[in-house]
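In: Sequence and computational prediction follow.
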Amino acid sequence: MRRIIFLALLSALLNHGFVSASAPLVIYLEADRTHHQASAISIEQGFKTAFSEVNNTIQGYPVEFLVLDHRANASRSYKNMQSFAADPQALAFVAGLHSTPLLKYRDYINKNQLLTLVPWAAGGPITRASDDQNSIFRLSIDDTKVGGFLVDYALNTKQCQRPKLLLEHTPWGQSNAENMSNSLLEQGRPKPQISWFQWGINETDARITLRTIINEGADCVLLVANSAEGEVIVRAMSKLQRDKRLPIISHWGITGGSFTDNVSITERESVDLSFVQSCFSFLAPQLNDFSKSVFTQASILFDEINQENDIKAPVGFIHAYDLAKVFISAMNQVELVDDNKVNQLALIKALENLNATTQGLIKNYQRPFRPYRVDDPDAHEALNQNDYCIAHFNNSGDTLVQSKEE
């Protein structure tokens, strides 16, 4: 009799929504929250804002987030991937700023068909599997395109004649070395000289490296660095004799940490610094109603967001929001079941064959992905070079994105 009463009460609670009838779908948010916290937080904010618009529920399944910190350690990231693979509630693995974990363990991800979403990491090979089985999808800048974009800006806008590459000595830096070198060769320039630096470079070594670059006759620097090393290099450049300082055209890794907190206004004003971003900004002179509504929703969710420049490392938020919206469209296109491995496989196919147009901040996405083949290497890339713009820091440390017309 007690069992009958208990079951009747449970049924009533379920029918009235007091207890979820389904186990939660868990989205892993895995990034470097120790050394590049701003990028990790912005990605988290973007994903959570998008899912809050559907009340964190899809087809009756509650959506929850598990936040993890790999601390810039690829081995720790691999352990998190293994935990994801073993978690029956895990639905999607969202990566962070660093390319190295994804490059190093790309084959593991694809072999085990772990649905992986990439809103920041830019390493070219990440989405380019060695065979047709590919479960990694990116909505971000892609190094196979950004190298040519930065080279074109350096040569044609900045009028550089002898650019020098200054790159971090990681798989991400090596990927850019190849792409930038090829872009320069395609534009009829000689193979560029490359200077490498390790993570943790100090200011003395940075000044020595920059003086060597200047003495070798370079007239601008193409920089690939994350925030910590970018801070050191820009400060070192600012302290050189004024007529020796070179323009720095940087990848966007410098925006992922606390660059503007650690590089003073005086130091920033002393260096001609520009960097790549995608072509949307909450600081644009005019926002459409959709963009305003997204910001309003974010400001409701997060106490630290009151005005547009409170979103730090803004591309993390922007890309994560757009990618989450695309992912939600895929979720709405399939019939979710209680087996998340089945769901992951169904969502991989749905992402490759989206029917609905998804409204995003950067643009509207009409079938952003395609079924992957080795001979179609861009099939899992939602953005392209037309979505890239140049940006600068203003005196307040905000990121100002130039329009294509500027």
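Out: Everything's here; your move.
In: rest of the way, CA atoms for contacts and neighbours
Out: Fine.
In: how about the longest strand along the chain: buried residues?
Out: Secondary structure assigned by DSSP state E gives strand 61-69 as the longest strand of the chain. Neighbour-count burial for strand 61-69, counted by 16 or more other CA atoms under 10 Å, picks out 61, 62, 63, 64, 65, 68, 69.
In: Kindly report the same for stretch 264-279.
Out: So, applying 16+ other CA under 10 Å, buried residues of stretch 264-279: 264, 267-268, 270-279.
In: Relative to residue 343, which of the buried residues of strand 61-69 is nearest.
Out: Distance to residue 343 across the buried residues of strand 61-69 (CA to CA) is lowest for residue 61, with 12.1 Å.
In: ok, second structure coming up, stack it against the first:
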Amino acid sequence: MPHPFSSYAQVQHCFWSQNILGSRLMPSFSTRSYAAVMLILWSLFMVLANLAQAADKKPIFIGLDAEFGHKTSTSAQAVQQGMQIAMDEINRAGGVLNGRKLKLLISDNRSIPAIGVDNLKRMAATPDLVGVFGAKFSPVIIEWVPVAQQLELPIFATWSSADEITDHGYFPSYCFRLSLKDTWAASTLLRFALEERQASRVGLLLANLSWGQSNQLAIREEAQHQGISIVGERWFNLGDKSLLALYQDLREAGAEAIILIANETEGSLLVKDVASLPASQRLPIISHWGITGGNFAQLTGSALEQVDLSVIQTYSFIDDPSPAAKRVLAALK
């Protein structure tokens, strides 16, 4: 659109001419001239209105409630970085909804479901909030589900993988998954055990959480489809000091590989326990991705080099030459 004031000459199309009935000068408008003038004036009004609106546009809020206060987890910070990079790109491109910018709201649930629910309710009261993202811990997001449905607030599971986050009886659903779920993980973990480690007999080591229960059900069902025997299931609690006795139970039961459902703290305990054994007693460990959401490498130290550990992932920046990957990595520097 041309600058509104460049149309001043067109306004002069409202011209003066001599009235044939006398010597007095009278304004003479043609219908087309009148329409042109009105269009110009309306355009000028709209430009000024848009300028005024742009100066007073409020942001659109997106929430992130995650375990920032957890001692060993870094998943909350990782999700925050990814969200902020994406929002910055959108804002630089002009924002959304005719120029409104996105703004991130953050709260800390410390991985405690009750705190997460309180935070979700508090965020929901924010004007112009369009949704809330979570991070790694499935128990928090599972407790969000009925609250989000009641509030009609979209929630997004970025890392938490328990099936019941999206597999529930609510319709329409306000719960969205952005990546892996446990049923899909079970298929991949067991197929890897069979094809890559030639293990047709596996033992399960599971966190005593709703996330562990979700995996137990998914792995049991998938093992039947793949013809894999589960020789035993052992549960550990958060805060346990060693998993060695549980591991040895499964090994002695005939496990040829261990399927591990754990986060970084307990996962590092198992790695150090197994590394302390003679090489002949070290079974392959095939892990869900919970161990990657924290300071796992620092917690395991040199023991990590002594075990056969594989971890499921849906994506890696390693060897990804795509423009999007390069752009994100550059933004992290």
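Out: That came through, no problem. Keep in mind that what you see is a predicted model, and the values were worked out from it rather than measured.
In: Reformat the buried residues of strand 61-69 of the first structure as CSV; add distance to residue 149 of the first structure.
Out: Below are those laid out as CSV (distance: CA to CA, whole Å):
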residue, distance to residue 149 of the first structure
61, 42
62, 41
63, 38
64, 37
65, 35
68, 33
69, 31
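In: so which of these would you say is closest to residue 28 of the first structure?
Out: Closest to residue 28 of the first structure out of the buried residues of strand 61-69 of the first structure is residue 65 (5.9 Å), distances taken as CA to CA.
In: and the equivalent of the closest one over in the second structure, what does it touch?
Out: Aligned by TM-score structural alignment, residue 65 of the first structure pairs with residue 104 of the second structure. Residue 104 of the second structure is in contact with 61, 62, 63, 64, 84, counting by CA atoms under 8 Å, 6 or more residues apart in numbering.
In: Which of these fall within strands?
Out: By the criterion of DSSP E, membership of the contacts of residue 104 of the second structure in strands covers 61, 62, 63, 64.
In: And the strands in the second structure?
Out: 15-18, 25-28, 60-66, 102-108, 129-133, 155-157, 175-177, 201-207, 229-236, 257-261, 285-287, 309-311.
In: now these in a markdown table, with distance to residue 44 of the second structure?
Out: Converted to a markdown table, these look like this (distance: least, CA to CA, whole Å):
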| stretch | distance to residue 44 of the second structure |
| --- | --- |
| strand 15-18 | 20 |
| strand 25-28 | 23 |
| strand 60-66 | 28 |
| strand 102-108 | 29 |
| strand 129-133 | 33 |
| strand 155-157 | 42 |
| strand 175-177 | 44 |
| strand 201-207 | 65 |
| strand 229-236 | 70 |
| strand 257-261 | 64 |
| strand 285-287 | 64 |
| strand 309-311 | 61 |
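In: Ok, which of those comes nearest residue 245 of the second structure?
Out: Nearest to residue 245 of the second structure, of these and by CA to CA, is strand 229-236 at 9.8 Å.
In: Can you point out the buried residues in that closest one?
Out: 229, 230, 231, 232, 233, 234, 236.
In: Same check on stretch 266-281 of the second structure?
Out: So, applying 16+ other CA under 10 Å, buried residues of stretch 266-281 of the second structure: 266, 267, 268, 269, 270, 271, 272, 273, 274, 275.
In: returning to that earlier point: between the contacts of residue 104 of the second structure, which is closest to residue 283 of the second structure?
Out: residue 64 (38.5 Å).
In: which ones are touching that closest one?
Out: 80, 104, 105, 106, 107, 132, 133, 134.
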